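Student: Dropping the sequence and predicted coords here.
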Amino acid sequence: MQKTILDFVMIASVVIGYFISIALITTTFYKNRANNYLALSLFIIASLTFFEWPNAILETVVFQLIINFRLDFLFAASLFSYFLIQIKHQLIQHVWFKLIYLPFVISVSLELYLFLFDHYGSELDVLLYFIKDFASIGFNILMILWGKRLVQQADTISEDKKRWLLRLNRYIYITIGIWVLTRVEFFLYQSFYSAYLLQSSLSMFLWWVLYYGIFRLQLITQKEELHALLGIQKNTGSRTNLPAKKINNEKTDELISELYRVMEEEELYKNPLLSRWEIAARLGISEGNLSMIINQNINKSVIQFVNDYRVETAKDLLHDSRFDKYSVEAVGMEAGFKSKSAFYTVFKSNLAMSPGAYRKLPKRS
């Protein structure tokens, strides 16, 4: 029964892996140069997962030839390329960079030689098999560690994107560790029990990538694009739909002016983790005094005051046709909301309609 469930999960994972690969290169929301390499990597992972399935009927010459090509060489190279593009590293521009695909080319060439000259089953065949097996493991480890180091040193990407890339790197590293374990078990005990662990790991990886890996990263990417586009369009004036300033005395006047300045010029509200303490610290007052000043002069709580800015920003983006290609959730993230649910709840509370419905209203060009 357990084996049947594992087989089902494996088959579903392979199908999802192929589906994601196709979606990445055909869907407008995901289509970009980096995702082309990620699509290739996922296609290879799905194929390797299928090849590791004990029940797969892979006895045909074509399947055996493809397996012996060692797609894992190609996986390491394509995933490393993906990392470089994401962090905008200059290595991707060098001509010699393409040499990272040389191990795969050599592996394919050797396999074709063995096949065309009928050397299958010979001592040379056995020797090359072990050489390619160990070389592939070493090459994958080298690429994943090199990629990790470059991501950690990158200063061209946001912390959100860096965390995602390092998380992806860590998952691959764990999978490679299990892969090494399967080889050690085979050589020492001629058994394949850990192969089921490897199969499960590959399957879990594909399921994880389905949502968190792909969708969340694309939202982060869209948020960064929005942020860059808006960087040259900052409106430092107060927004027309925001609460009017109510000044009671000279000290309050100074604090309210500084509060509006940090919110409008520095766009403090775009920090999804912005706290009452952080705003109070910027003004040099206590949290209690901050709440009292905003409540007495603006008739709002601190969170309501901050969310007003976020909603106004979201409205501007949703009602501007130039930003139609960006998802509603990406707009919410750029406006400063921490999650989709928080964005929808606050937006609907303020405007009595969802962000999606607001976007469908007549827009300015």
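Tutor: On my side now, so go ahead. Source: prediction; values computed, not measured. Residues are numbered from 1 along each chain as shown.

Student: only C-alpha atoms for contact and neighbour calcs from this point on.
Tutor: OK.

Student: How about Phe75, nearest residue that isn't a chain neighbour?
Tutor: Spatially, and ignoring its direct neighbours in sequence, Phe75 is nearest to Ser41 (5.2 Å; C-alpha to C-alpha, 6 or more residues apart in numbering).

Student: Can you list the helices and strands that the helix or strand encompassing that neighbour packs against?
Tutor: Assigned by DSSP states H and E, Ser41 belongs to helix 33-51. For helix 33-51, the contact count by 3 or more C-alpha pairs under 8 Å, 6 or more residues apart in numbering; DSSP states H and E identifies helix 2-26, helix 71-86, helix 193-208 as packing neighbours.

Student: Would you map the helices across the stretch 251-365 of the chain?
Tutor: With helices called from DSSP state H, counting those that start in this stretch, the stretch 251-365 of the chain shows them at 276-283, 287-298, 302-318, 328-335, 340-351, 355-359.

Student: also this one, for the comparison:
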Amino acid sequence: QHIIEIDGVKDVRLSDLTLTRAEGSQDTELAGINVERSEGVEIRGLRIIENRSPRGCIVVANCKEMRIDECTIRNYKTMTIDDRTNNPELSGYAFRSVDGTGIKVHHSQGIEIVGNRIIEDRYLPTKEVRDEYKLGDLTIKPEKPGRLMPQDVFDTGYTNNWHQGAAVQVSGPEDTDRILIRGNYYENAAQGMDIHADHVIISNNLIYHAMIGMKAMHGAKNVLIDGNQFVAADLWGLLLMPGSASHGDQPEAENETSKAPNIDGGTIVSNNLFSDFGYGGQNWNWADRQPEYPEQNVIAILFGQLEENPPLRTVLITGNLVYNSGAESEEDEIETRYNYALYLEKERQPAPVNIKVVNNHFEPGKKGVSNVDLE
């Protein structure tokens, strides 16, 4: 069972506890703290150690006006199967992965995540760990690839996208709204923050060693990303794009209600600092590939996953610094490991529209400052 379960309560505070699981049961399918259908709950000053679960360590679902602050979460990932067979049209395959999320929020409104420390130091994304657990090997392979299954994964029976989860994930994009994520510290996450929500403020967080510093997609609208430090990301520092869950108006169909648009955009990316790109723990897994998606760019503004996705629109990128740690000294044996400071998709559809880039300081990568003219 979950270590603590909270369901259907109002105005409850949980504080100043240390929670863990007994030796031998620390790899689990269950949460450390599971909160559902509640309002006004505060979780403060907790230490949750060795609750290693793909479900998440602190899980919040269908809640309102909740705050999680000054908690420490250490070692929340586990070995599992990432099963994507429930929608064979899109994926239809499953693979061995290391997965886990520190704080997971979905289908909730008015949530604050402030001043937490989320650290993984047990399952790190090394070649040795990959080989020991056969990470990336397909366990289910479809007869033909789904629309989101890369052709090379279908051909080889292997995906290098085996590092899953996030320090913080906020999802349920159709109804998750009004989220504040401020002043948190993340270390060795697959993704520092994975955002699928509207009206989000993300400020003054420090992301240290991640495959992806953060991404916002699947209908992430009106997101303010300001004043964060992204240190040693390996695939992307910041990724914005429409996802498979993004859609325009959906008229009422048989046995289904109509849906309002779930689009991406109206976002500001300002005053963020990116450094040491490619010097996290997983550069070895992403370097020197010829992928479908433009990889190893510090800031990436990409096309939709599906042709029918509405394009990402109306984004302001200003006041950001991309620092090339590989250019500090001619005597240093440090190489530049990113292609562009900014990659902005212009050709593949649905391509982003109305993107304004102004007053940034971008040091060039291996291919230059950007794939587009920023003058």
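Tutor: Yep, it's here. Every value quoted in this text rests on a predicted model; they were computed, and no experiment measured them.

Student: TM-score of the superposed pair?
Tutor: Aligned and superposed, the two chains score 0.21 in TM-score terms (TM-score structural alignment, normalised by the length of the first structure); 132 aligned residues with a C-alpha RMSD of 6.9 Å.

Student: Deepest-packed of the helices of the stretch 251-365 of the first structure, please.
Tutor: With neighbours taken as mean count of other C-alpha atoms under 10 Å, the helices of the stretch 251-365 of the first structure reach their highest mean count in helix 328-335, at a mean of 25.

Student: contacting residues around that one?
Tutor: Helix 328-335 of the first structure is contacted by residues 219-220, 222-224, 226-227, 269-270, 272, 310-311, 313-314, 317-318, 339-340, 343, 355-356 when judged by C-alpha atoms under 8 Å, 6 or more residues apart in numbering.

Student: rewinding a little: please name whichever of the helices and strands packed on helix 33-51 of the first structure is nearest to Leu127 of the first structure.
Tutor: helix 71-86 (17.8 Å; C-alpha to C-alpha).

Student: Now the element after the closest one, going C-ward?
Tutor: helix 102-116.

Student: Counting by contacts, list what that next one packs against.
Tutor: Packing partners of helix 102-116 of the first structure (3+ C-alpha pairs under 8 Å, 6+ apart): helix 61-68, helix 71-86.

Student: wait, isn't Gln86 of the first structure in contact with Asn36?
Tutor: No. With contact defined as C-alpha atoms under 8 Å, Gln86 of the first structure does not reach Asn36; the gap is 11.6 Å.

Student: ok so, going back, tell me how far the residue nearest to Phe75 of the first structure lies from Lys161 of the first structure.
Tutor: 18 Å (C-alpha to C-alpha, to the nearest Å).

Student: helices and strands around the helix or strand harbouring Ile317 of the second structure, which ones?
Tutor: For Ile317 of the second structure, the host element (DSSP H and E) is strand 313-318. Counting contacts by 3+ C-alpha pairs under 8 Å, 6+ apart, strand 313-318 of the second structure packs against strand 265-270, strand 353-358.

Student: Name the residues of the first one that come out as buried.
Tutor: Going by neighbour count (16 or more other C-alpha atoms under 10 Å), the buried part of strand 265-270 of the second structure is Gly265, Gly266, Thr267, Ile268, Val269, Ser270.

Student: Name the nearest residue to Leu226 of the first structure, sequence neighbours excluded.
Tutor: Glu334 (6.8 Å).

Student: And the one you found, how close does it get to Phe43 of the first structure?
Tutor: For Glu334 of the first structure, the distance to Phe43 of the first structure (C-alpha to C-alpha) stands at 31 Å.

Student: Kindly report the same for Trp208 of the first structure.
Tutor: Relative to Phe43 of the first structure, Trp208 of the first structure is positioned 15 Å away (C-alpha to C-alpha).

Student: More neighbours: those two, which one.
Tutor: Phe43 (23 against 14; other C-alpha atoms under 10 Å).

Student: OK, contacts around the more buried one?
Tutor: Gly17, Tyr18, Ser21.

Student: If we use 6 Å, what do you get?
Tutor: Going by C-alpha atoms under 6 Å, 6 or more residues apart in numbering, Phe43 of the first structure touches Tyr18, Ser21.

Student: Please name every helix or strand in contact with the helix or strand containing Gly237 of the second structure.
Tutor: In the assignment (DSSP H and E), Gly237 of the second structure maps to strand 229-240. Packing partners of strand 229-240 of the second structure (3 or more C-alpha pairs under 6 Å, 6 or more residues apart in numbering; DSSP states H and E): strand 206-216, strand 273-275, strand 297-301.

Student: between it and strand 265-270, how big is the angle?
Tutor: Interaxial angle, strand 229-240 of the second structure versus strand 265-270 (axes from the mean of the first three to the mean of the last three C-alpha atoms, to 10 degrees): 160 degrees.

Student: mind listing the strands in the stretch 101-250 of the second structure by residue range?
Tutor: 101-106, 109-114, 117-119, 138-140, 166-171, 177-182, 185-195, 198-203, 206-216, 221-226, 229-240 (DSSP state E, counting those that start in this stretch).

Student: now the ones you listed in JSON lines, with distance to Asp131 of the second structure and mean neighbour count?
Tutor: Shown next, in JSON lines, are the strands of the stretch 101-250 of the second structure (distance: least, C-alpha to C-alpha, whole Å; neighbours: other C-alpha atoms under 10 Å):
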{"stretch": "strand 101-106", "distance to Asp131 of the second structure": "22", "mean neighbour count": "27"}
{"stretch": "strand 109-114", "distance to Asp131 of the second structure": "35", "mean neighbour count": "21"}
{"stretch": "strand 117-119", "distance to Asp131 of the second structure": "23", "mean neighbour count": "23"}
{"stretch": "strand 138-140", "distance to Asp131 of the second structure": "14", "mean neighbour count": "17"}
{"stretch": "strand 166-171", "distance to Asp131 of the second structure": "22", "mean neighbour count": "27"}
{"stretch": "strand 177-182", "distance to Asp131 of the second structure": "35", "mean neighbour count": "22"}
{"stretch": "strand 185-195", "distance to Asp131 of the second structure": "18", "mean neighbour count": "27"}
{"stretch": "strand 198-203", "distance to Asp131 of the second structure": "36", "mean neighbour count": "22"}
{"stretch": "strand 206-216", "distance to Asp131 of the second structure": "18", "mean neighbour count": "27"}
{"stretch": "strand 221-226", "distance to Asp131 of the second structure": "36", "mean neighbour count": "22"}
{"stretch": "strand 229-240", "distance to Asp131 of the second structure": "20", "mean neighbour count": "27"}
